[in-house]
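Peer 1: Need a 3D model of the sequence below.
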Amino acid sequence: MSHPAARPLKGCPSPALKGLATVPGDKSISHRSLILGGMALGETWITGLLEAEDVLNTANAVRAFGASVVRQGPGAWKVSGTGVGGWRRPEDVLDFGNAGTGSRLMMGAMATTPVSAVFTGDASLRKRPMKRVLEPLTLFGTEYEAQPGGLMPLTVKGAVQAMPVTYHVPMASAQVKSAMLLAALNAPGTSRISQTTLTRDHTERMLKAFGANITVGPAEDGGEVISITGEAELKGIKIAVPRDPSSAAFPLVAALIVPGSEVTLTDVMLNPRRTGLFDTLKEMGADLEIRNAHDAGGEMVGDLVVRASQLKGIEVPPARVSDMIDEFPILSVAAAFAEGKTVMRGLEELRVKESDRLAAIIAGLRANGVTVEELPDGLIVHGMGVGGVPGGGSVVTHLDHRIAMSFLVMGFAAKSAVMVDDAAMIATSFPVFESLMKDLGAVFEAA
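Peer 2: Next up is the predicted model:
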C-alpha cells in the first residue's frame, strides 16, 4: 500500500476550545468485530465502525479469507462469516499497512485452519516484532516463515491437525493473548491462556457475545486464566462500536491545557482496562467529569466533560501502564504543562510500538524546550505549568500517528507553534482529527 507523501503540519497557539465532539469508533473493537464476524455463522451487523486505514486493511484481509464484508453506509457494515475453520487461502498477499493489531489478530484467527497466507505491511509495521505472536501459535501446530528477527513479510501455515494448548503470555500484550484465544477457537478441546498483568479484555467480552464457551478466572499469581473450548460455533450478532478512549485522549488533553476551554466528548468507552489515562489526569488535578454512563453491548460508555485545569506532576503507578499504554505520548504532553515532575515507569512496551515511541516522546519534548530525564523503562517530565512550554520545535514522528497528534496538541497551548514532520499517518487511527479539533477552535497551519 502506498502512503501519501509526507505532510508537515503545525499545531498553533489556539483560543479556548469549546463545544461538543464525537471521536471515531474504538479501533480495538472495530478490528475484532470484523474478524469475529468473519469467523461466525450468519450475519454480523456493525454500526459505528472506525473507517480508518488500519481497520479497512483488516476488512480487506477478512474478505480475502472468504467472508463477505460489505459497507452499508457511514460506519455501518455487514459481515457474512464462513464459520470457524471455514476460511480459505487468500489469493494474494495480505497488506496490513500500519495495523499491528489487525495483522497479529488475523495470524491467530487463521492459525488453526489448514490454509497459508502471506502477511506484509508498511515500513513501520515491517520493523515490528511478530515472533511474540508467531512462536506461541506454533504450540497449536501452526508453522511460519519470517524475515530474520521474526519480521514481515512472513508466511503463516495454519495447523493441519490443531491441538489445544496451555500458555502463559509472558508480556503485557492484549494482542498476543487475543491471537491465542482466536486460534483456540478451531482447536479441539479446551485451551487455557493465562496472564499475570491484566490487559484489555475486549476479545473475551466479544467472544462471549458471539457464543463462544469462554470463562475467565483468577490465577494463583494474582493474574487470570482464560479457558476457551475449541471447535466453537460462533453466531453473528449486532455490534454498536463505542467511541475510542485512545482517540478521545487528544481533544481531552487539549481542553485541559488550553486556558478557558470546556469540551464534552460523547459516548466514550469506559472499559476499566482502558481508562488509565482518565484516572491519571484526575490525580493530576484535571477537571474531568463523567456523565450519562451506561452499558452498550457489554461495554460501559459515557460522556466526558473536561475543563481547562492547572495540573500537578505525579508518579504514575506502574500497575496502571497496561490500561493506558497507547496514551503515554499525550500524557507526556499534559505533564509538560503541569507543575512539578511527572514520573512514568514500566514503559518497555513503548520501545516496540509503531516506532520506539519512548525515544520519540523524549526527542519531541526536548525539541520544544521541555526538560525530560530518560529512564531505562520510562521518563521523568519536568512540568513548566500553564503557558510555560516554549514550543517552536520540529518533531520527527517516525510514521507514528500518536506522536503526530500529541505534539500538534502541544502546539495549541505552547508559546510558539509546534511542527510535526508528517501528519499523513494520522489517518491510520483518527482520520477526522484535524476537522474535529478545528470545530472546537484549534488552529493548524500547513508547514
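Peer 1: Only C-alpha atoms from now on, for both contacts and neighbour counts.
Peer 2: Fine.
Peer 1: Secondary structure element holding Gly364?
Peer 2: Gly364 is located in helix 357-367, with elements delineated by DSSP states H and E.
Peer 1: scratch that, Thr155 is what I was asking about
Peer 2: Short version: Thr155 belongs to strand 151-157, going by DSSP H and E.
Peer 1: for that strand, the distance to its chain's centre please.
Peer 2: Its chain's C-alpha centre and that of strand 151-157 lie 22 Å apart, by CA atoms, centre = their mean, to the nearest Å.
Peer 1: Output the contacting helices and strands for that strand.
Peer 2: Using 3 or more CA pairs under 8 Å, 6 or more residues apart in numbering; DSSP states H and E as the contact criterion, the elements in contact with strand 151-157 are strand 116-120, strand 143-147.
Peer 1: Please list the outside residues in contact with it.
Peer 2: Taking CA atoms under 8 Å, 6 or more residues apart in numbering as the criterion, the residues outside strand 151-157 that touch it are 107, 111, 114-121, 125-131, 142-147.
Peer 1: quick one more, to check against the first:
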Amino acid sequence: MSTASSPASPASAAHGEGASVPATALASGPLNGRVRVPGDKSVSHRALIFGLFAEGVTEITGLLEGEDVLNTAKACAALGAKVERLGEGHWRVTGVGSRGLSEPDAVLDFGNSGTGVRLMMGAVGGQPVTATFDGDASLRRRPMRRVLDPLREMGVAVVAEAEGGRLPLTLKGSVAPTALTYETPVPSAQVKSAVLLAGIGAPGNTVVIEREATRDHTERMLAHFGAHVSVEPHGPHGRRVTLEGGAKLKGAPVAVPADPSSAAFPLVAALLVPGSEVILTDVMMNAFRTGLIATLKEMGADIETLAERSEGGESVADLRVRHSRLKGVEVPAHRAPSMIDEYPVLAVAAAFAEGETIMRGLAELRVKESDRLAAVADGLAACGVSHRIEGDDLIVTGGGVRGGGPVKTHMDHRIAMAFLVMGLAAKEGVSVDDVSFIATSFPSFLPMMRGLGAEILA
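Peer 2: Predicted coordinates:
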C-alpha cells in the first residue's frame, strides 16, 4: 500500500509505547468561520472494503485519513487489493473480485476501530481464507460475539479467540457460505454489515431483520457497486434488508461526504459559546445520521440547513450554526441508532441547557471504545454537572457549568473531544487526560477548532 506520512499505530500507543497527551480547553470568545470536517468514517471504511471486493478500480475522494480508516486500508492491501494514495483524501483501490481475496501473511491490526474489524470479519468470513484479527487494548475489550454468532451460522469457523469472544481471534472463512435470515439482537449497523458482506458470495438471499433501523450506508454502497438489495419496513421502527446472492461488484467512484459525527463537535461548540456563528460544509444528512441535529433543534438550537443536495448517493448540506439558549428535552430510545456516537457531546450540550435532558436507551454506549455511559457520567461529575443514570438512561440537569477536570478519556476519542467542547463554554475551562486518540477519527480537530477561535492548550 502506498501512503504518505501515515500516523503512528494506535495499537502501539495503547500498549504503552506512546505517551498520553493531556490538553485543556479554556473559556473562549466567539467561534467564527467556515470549515469542512473530515470525510465520514463509516463511508470511508466501506468504500475501501467494497473497493477490495469489486472488479476493477474504485476511486475514492474525501476519504477520512484517520488511524482507524488507514488500518482498514492496510487490511485491504494485505488481503490482495492494490491500495494507492494519490493525494489528500484521494485514494484508488484496485479490487480482487468477490471471490479473489488472498490469505494475509500477518495479523490484521485494526488499532482502535470496531467498525473496521467487525466489517472485515464479515468480508473474510464469506471467503475461503484464514485471517487473524487484533487491535489495541481498548479494542480487545470490546465484544465480538455479536458478529461471530451469525457468521458461525453461515459456515465460518472461529479457529481461535480470546476469552469472551474477544480479540485477538482467527477466522477461517467459508468455501461455500450459507445464506442466512438473521434478526439482530441489538441495533447494530456493524453486525448487519458483517452479515451482508459475508453473504455477497452466498448462493441464496441473505436477509437481515432489524427491530430498530440503523444507518444504511452498507445497503446504499452495495447498490452503488452493482448488487441487488431490497429494503422493506419491519414493525414500527425496523427494516428487513435482503441481498440477492452471487453478487458481482464492479468498481465505482465514491465521494465521501463530511462526517456528521465529527461535525457534531464544532456544531455544539458554536451553540454553546456566546456570539458564535459557524458554517459547516458538505455534511452528510442521511436520515439515519441526523438524530443529533433533530434533538438539538428540539432543544432550541439555531441550525440552518443550506444548499441541500445529493453527492455520491448520499444527501449532503451546509449547516449554519449560531449560539443558542437550549432547553432540556426527552430523547426517545428509538432515536439512539441515528446518533449513537453523538451522545457524549449531546450530554455536554445538555449540561448548559435549561432544565433536564433525558436520554433513553443508551445500552449500546456501554460497549463502545470505552464504557461511554460511565465515562460521560464521570466526566460530568468531574466538571460539577448534576446528572444520574437510571438503567440505560442518562439524565442531565443543566445550568451553569463550572468545568475543571481532569476528565479521564479512557482512550476514547469522542470523550476527549466532547469535554474539550465543554471547556470552551465552562467557567473554569476543562482539562482532559489524553487527546492522542483523537487521531483515530478526527486528526485535524485541534487545529480546526483553534482556527475557529477556540483556545485549546495541548
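Peer 1: TM-score for these two?
Peer 2: Comparison of the two superposed chains (TM-score structural alignment, normalised by the length of structure 1) gives a TM-score of 0.98, and 443 aligned residues with a CA RMSD of 0.8 Å.
Peer 1: before we move on, back to that, report the buried members of the contacts of strand 151-157 of structure 1.
Peer 2: Among these, those classed as buried by neighbour count (16 or more other CA atoms under 10 Å) are 107, 111, 114-121, 125-131, 142-144, 146.
Peer 1: In three-state terms, label the nearest residue to Asp400 of structure 1 once chain neighbours are set aside for me.
Peer 2: Once its chain neighbours are removed from consideration, Asp400 of structure 1 has its nearest residue in Glu354; the separation is 5.6 Å (CA to CA, 6 or more residues apart in numbering). Of the three states, Glu354 of structure 1 takes coil under DSSP: H, G, I helix; E, B strand; the rest coil.
Peer 1: residue in structure 2 matching Glu354 of structure 1?
Peer 2: Using TM-score structural alignment as the criterion, Glu354 of structure 1 maps onto Glu369 of structure 2.
Peer 1: and what of Thr275 of structure 1?
Peer 2: Superposed on structure 2 with TM-score structural alignment, Thr275 of structure 1 falls opposite Thr290.
Peer 1: any idea how far the residue nearest to that match when sequence neighbours are not counted is from Ala162 of structure 2?
Peer 2: Taking CA to CA, 6+ apart as the measure, Thr290 of structure 2 lies nearest to Ser338, with 6.2 Å between them; neighbours along the chain are not counted. When CA to CA, to the nearest Å is the yardstick, Ser338 of structure 2 and Ala162 of structure 2 sit 31 Å from each other.
Peer 1: same question, Val83 of structure 2
Peer 2: Distance, Val83 of structure 2 to Ala162 of structure 2, by CA to CA: 30 Å.
Peer 1: same thing with Leu280 of structure 2?
Peer 2: Going from Leu280 of structure 2 to Ala162 of structure 2 by CA to CA gives 42 Å.
Peer 1: swap in Ile395 of structure 2?
Peer 2: For Ile395 of structure 2, the distance to Ala162 of structure 2 under the criterion CA to CA works out to 35 Å.
Peer 1: Same question for Pro233 of structure 2.
Peer 2: 37 Å.
Peer 1: Residue in structure 1 paired with Ile303 of structure 2?
Peer 2: Under the alignment defined by TM-score structural alignment, Ile303 of structure 2 is paired with Leu288 of structure 1.
Peer 1: List the contacts of that match.
Peer 2: For Leu288 of structure 1, the residues meeting the contact criterion (CA under 8 Å, 6+ apart) are Phe278, Lys282, Leu304, Val305, Val306, Arg307.
Peer 1: Quick one, which of those are buried?
Peer 2: For the contacts of Leu288 of structure 1, a neighbour count by 16+ other CA under 10 Å gives the buried set as Phe278, Leu304, Val305, Val306, Arg307.
Peer 1: of all these, which comes closest to Ala248 of structure 1?
Peer 2: For the buried ones among the contacts of Leu288 of structure 1, the minimum distance to Ala248 of structure 1 (CA to CA) is 9.0 Å, reached by Leu304.
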